[in-house]
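Novice: Have a look; sequence and predicted model below, questions after that.
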Amino acid sequence: MPTVAIVGAGVAGLGAAYRLRETDAEVIVFERRESVGGRAATRRRNGCTVDVGANYCKDGDDRVARLLREELSDGLVEADGPVWTFDADGEISEGRGDDGSKWTYREGLAALGDRLRAASDAAVRTGTEVTGLARDGDRWRVETRDVGGSVDGDGDGATVRADAVVLTPPGPTTADLLADSELGDDGLRSTLVEAASAVPYRTILSVALGYGDRIEAPYYALVNADKGHDLGWVAREECKPGHVPDGESVLVVQPAPEWSRRRYDDTDDELAAAAAERAADLLDDTARERFDWAEVVRWREALPDAGADREALDRGADAGLFFAGDWVVGEGRLHAALASGLDAGDRVDADR
């Protein structure tokens, strides 16, 4: 039985595992964190469910839309309301013309990762970091170390033999892993490292602000269209069924990348106060400066600003090395990452 090792249990890695579920391959997914789903992340606070990474999954890919509507549909809900825009001066305008389905789950977007994990039937080893790869004849040695967490199977640091490897971490992380690996071809390694490290990333903070009263507005969210404001995104989590108790509100405020980089190391209290002040100014509602609670999440490598050189990455296929993730396709959207994982699974299956 062939073995496929997948590095990273975000939706790209889990998508690849899902695609391989009906093959004869043994699929093992390694995830450094203790949870799966990557930026499909959810926090729970004061009776509220808040999506603090990706805010929803769009219907931008037919395969992904079908998967969510069918096999992964349990608990699926849509954010209610359109997305409006604002400019550098804080002027709010109606609509932006791309208000398709905005899916999450009643228990939060993290459920997407949990459902993919269950549907894939793969062995998922959380709390397990892949520290190196080595080409050994026509197979791979996958070196791991245990960094804690729950494990399906034996999670101790170990060497796993695999016939194919799928790499899904962000480009810079993938580049570092490749640089420390033995691919059996230094030219191939340098080509892949260069392709992965060249992908630029945005740093984004995500600040959830809880309020004891309901904010009334004709939109679900506001997005900065001209990239000239300190804030990039402000969303009303109460527009998602089951996320916020009646009569309360939660604003999910995501500052612009430059603001996020500049203030990344500020304390949570400082970030929450600053985000609330800027959101109150944008909404022209001084009451939003006073919140009941806050949750701050930092995403150092949040979204890619471009895609990798696909031709360069494709060179890895001859050695049984494949890539997936939003950085591969150059679109920082959840549906794009999942579609990329499905594509990688297709390629692994076709290559065997």
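Specialist: Received the coordinates, thanks.

Novice: Going by C-alpha atoms from here, please, whenever you check contacts or count neighbours.
Specialist: Noted.

Novice: And the strands in the stretch 201-350 of the chain?
Specialist: Along the stretch 201-350 of the chain, the stretches classed as strands by DSSP state E, counting those that start in this stretch are 201-211, 221-224, 231-236, 249-255, 293-304, 321-323.

Novice: Quick one: closest of these to Val27.
Specialist: strand 321-323 (14.0 Å; CA to CA).

Novice: structure B:
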Amino acid sequence: MTSPSQSPSEAPSPAAPPDGAIAAPGTAGLVGRSPGQLMWRRFRRDRTGVLSAWIVLFFFVVALAAPLISLLYGKDPTTTYGLNEPGLLNQYGYPVRPNGGISGEFWFGVEPTLGRDVLTQLVYGIRTSLLIAAAATVLCVLTGIVVGVTAGYVGGRTDYFLGRFIDLLLAFPAQLSFVAFTPVVYSLFVSPGKETPTYLRVITLILVLWVLGWMGLARLLRGQVLSLREREFIEAAKVTGASPWRIITKELLPNLWTPILVQATLMLPTTVTIEAGLSFIGVGILEPTPDWGRMFANGAKYYESDITYIFFPGLAMIVFVVAFNLLGDSVRDAFDPRTRR
């Protein structure tokens, strides 16, 4: 109600809702934002996180659109242009043009010795590496959730045996285990002396990266569940007669999305670098299939005379890994604003 000296237009406006609340239309009350809305709002304010998300999205779009890019560009990753077009390579097998043969026809130059197009090799290499890494990461996350939540919630002997199994797998040196186990798995599918098909190499890499990559997330979730299962809301759910499945899916998992998403965003770039490392040393993807690691392996042979060849895949790998790690930090900060980098 306005005072006699005030006109209706001068009446004080209602107080603005505080941060984190939305005024309900047509009412004087306040409607709180959901945790997801608050997380998204905090993430949008983080310019580094938003920029990193766009960079990561760009890499995935490039990987999915590799055939379309190759079609529009007019080159493919397997054609040996240096052997088919005279004057592209010199007598030593290196590009005649400066800077690795960069020109209007070959935007990123050509590969020494064979003269394959670097741009299409890189695009298809990103496609191969991201396919393997994404599939392995999804399997690792799902396995980590199942094992970690089961061990933490059931407890007792189940927790003991699963914990010892995790400790056993963690005892293996990570990099040495990847190198040692990959050829062993190859031998299960192909007889000795025969060439392993590319699709079997892809399946093998996914299996090895999965089997040796889920333990860290499982141990983290086990500790989180051991803490959450003693909380009042879990005890209340048990008193009401809720089944273990309902307690896990409706009470525990919603409180575990933060570590799951953060660990997934940090796990994928690590898996990409591991896959590239395996291809680099010759136990991953081999010729003629394009792959990030294989490009590094070839670049190591040519860098003294043609450093341009390894520049573009190296720069792409650095940008991708840094962007994904920054994205993981931003997701963590958005879920838990109390953390500081």
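Specialist: Now that the structure is in, tell me what you want to look at. Computed from a prediction, not measured in an experiment: that's the story for all the values here.

Novice: Work out the TM-score between the chains.
Specialist: Once the chains are overlaid, their TM-score stands at 0.26 when taken by TM-score structural alignment, normalised by the length of structure 2; 145 aligned residues with a CA RMSD of 6.4 Å.

Novice: quick one: the closest residue to Tyr105 of structure 1 other than its chain neighbours from Trp103 of structure 1, how far?
Specialist: Using CA to CA, 6 or more residues apart in numbering and skipping residues adjacent in sequence, the residue nearest Tyr105 of structure 1 is Leu76, 4.4 Å away. Applying CA to CA, to the nearest Å, one obtains 7 Å for the distance of Leu76 of structure 1 from Trp103 of structure 1.

Novice: more crowded one of those two?
Specialist: Remark: of Leu76 of structure 1 and Trp103, Trp103 carries more neighbours, 23 against 19, as counted by other CA atoms under 10 Å.

Novice: How about the more buried one, nearest residue that isn't a chain neighbour?
Specialist: Using CA to CA, 6+ apart and skipping residues adjacent in sequence, the residue nearest Trp103 of structure 1 is Glu78, 4.5 Å away.

Novice: Please report how far the one you found lies from Ala221 of structure 1.
Specialist: When distance is defined by CA to CA, Glu78 of structure 1 is 13 Å away from Ala221 of structure 1.

Novice: The two: which is more packed in?
Specialist: Ala221 (24 against 18).

Novice: Please look at the more buried one and Ala235 and confirm they touch.
Specialist: Yes - if you go by CA atoms under 8 Å, Ala221 of structure 1 and Ala235 touch, sitting 4.0 Å apart.

Novice: contacting residues around Ile132 of structure 2?
Specialist: For Ile132 of structure 2, the set of contacting residues under the criterion of CA atoms under 8 Å, 6 or more residues apart in numbering consists of 202, 205-206, 272, 275.

Novice: Apply 10 Å and report the result again.
Specialist: When contacts are counted by CA atoms under 10 Å, 6 or more residues apart in numbering, Ile132 of structure 2 is found next to 202-207, 209, 268, 271-272, 275.

Novice: of those residues, buried ones?
Specialist: Among these, those classed as buried by neighbour count (16 or more other CA atoms under 10 Å) are 202, 204-207, 209, 268, 271-272, 275.

Novice: Dump those residues to CSV, plus secondary structure.
Specialist: Putting the buried ones among the contacts of Ile132 of structure 2 into CSV (DSSP: H, G, I helix; E, B strand; the rest coil) gives the following:
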residue, secondary structure
Val202, helix
Thr204, helix
Leu205, helix
Ile206, helix
Leu207, helix
Leu209, helix
Leu268, helix
Thr271, helix
Val272, helix
Glu275, helix
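
Novice: In TSV: those, plus distance to Leu119 of structure 2.
Specialist: Formatted as TSV, the buried ones among the contacts of Ile132 of structure 2 follow (distance: CA to CA, whole Å):
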residue	distance to Leu119 of structure 2
Val202	22
Thr204	27
Leu205	25
Ile206	26
Leu207	29
Leu209	27
Leu268	23
Thr271	23
Val272	19
Glu275	20
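
Novice: Nearest to Leu221 of structure 2 among those residues?
Specialist: The shortest gap between Leu221 of structure 2 and any of the buried ones among the contacts of Ile132 of structure 2 belongs to Leu268, at 17.8 Å (CA to CA).

Novice: Which stretches in structure 1 count as helices?
Specialist: Using DSSP state H, the helices assigned to structure 1 run over residues 11-19, 62-69, 110-120, 171-179, 186-197, 257-262, 268-283, 310-314, 326-329, 334-351.

Novice: helices or strands next to the second one in the packing?
Specialist: Looking back up the chat, that one is helix 62-69 of structure 1. strand 57-58, strand 102-105, helix 110-120, helix 334-351 (3 or more CA pairs under 10 Å, 6 or more residues apart in numbering; DSSP states H and E).

Novice: buried set for it?
Specialist: Within helix 62-69 of structure 1, the residues scored as buried using 16+ other CA under 10 Å are 64-65, 68.

Novice: of all those residues, which comes closest to Val165 of structure 1?
Specialist: When the buried residues of helix 62-69 of structure 1 are ranked by distance to Val165 of structure 1 (CA to CA), Val64 comes first, at 22.7 Å.

Novice: Hmm, the closest one is touching Leu112, no?
Specialist: No - under the criterion of CA atoms under 10 Å, Val64 of structure 1 is not in contact with Leu112, lying 11.3 Å apart.

Novice: hang on, the earlier thing: just the closest of the buried ones among the contacts of Ile132 of structure 2 to Val62 of structure 2, please.
Specialist: Scanning those for proximity to Val62 of structure 2, where the rule is CA to CA, the winner is Val272, at 15.5 Å.

Novice: Next, work out how far apart that closest one and Thr265 of structure 2 are.
Specialist: Summarising the geometry, the distance separating Val272 of structure 2 from Thr265 of structure 2, computed by CA to CA, is 12 Å.
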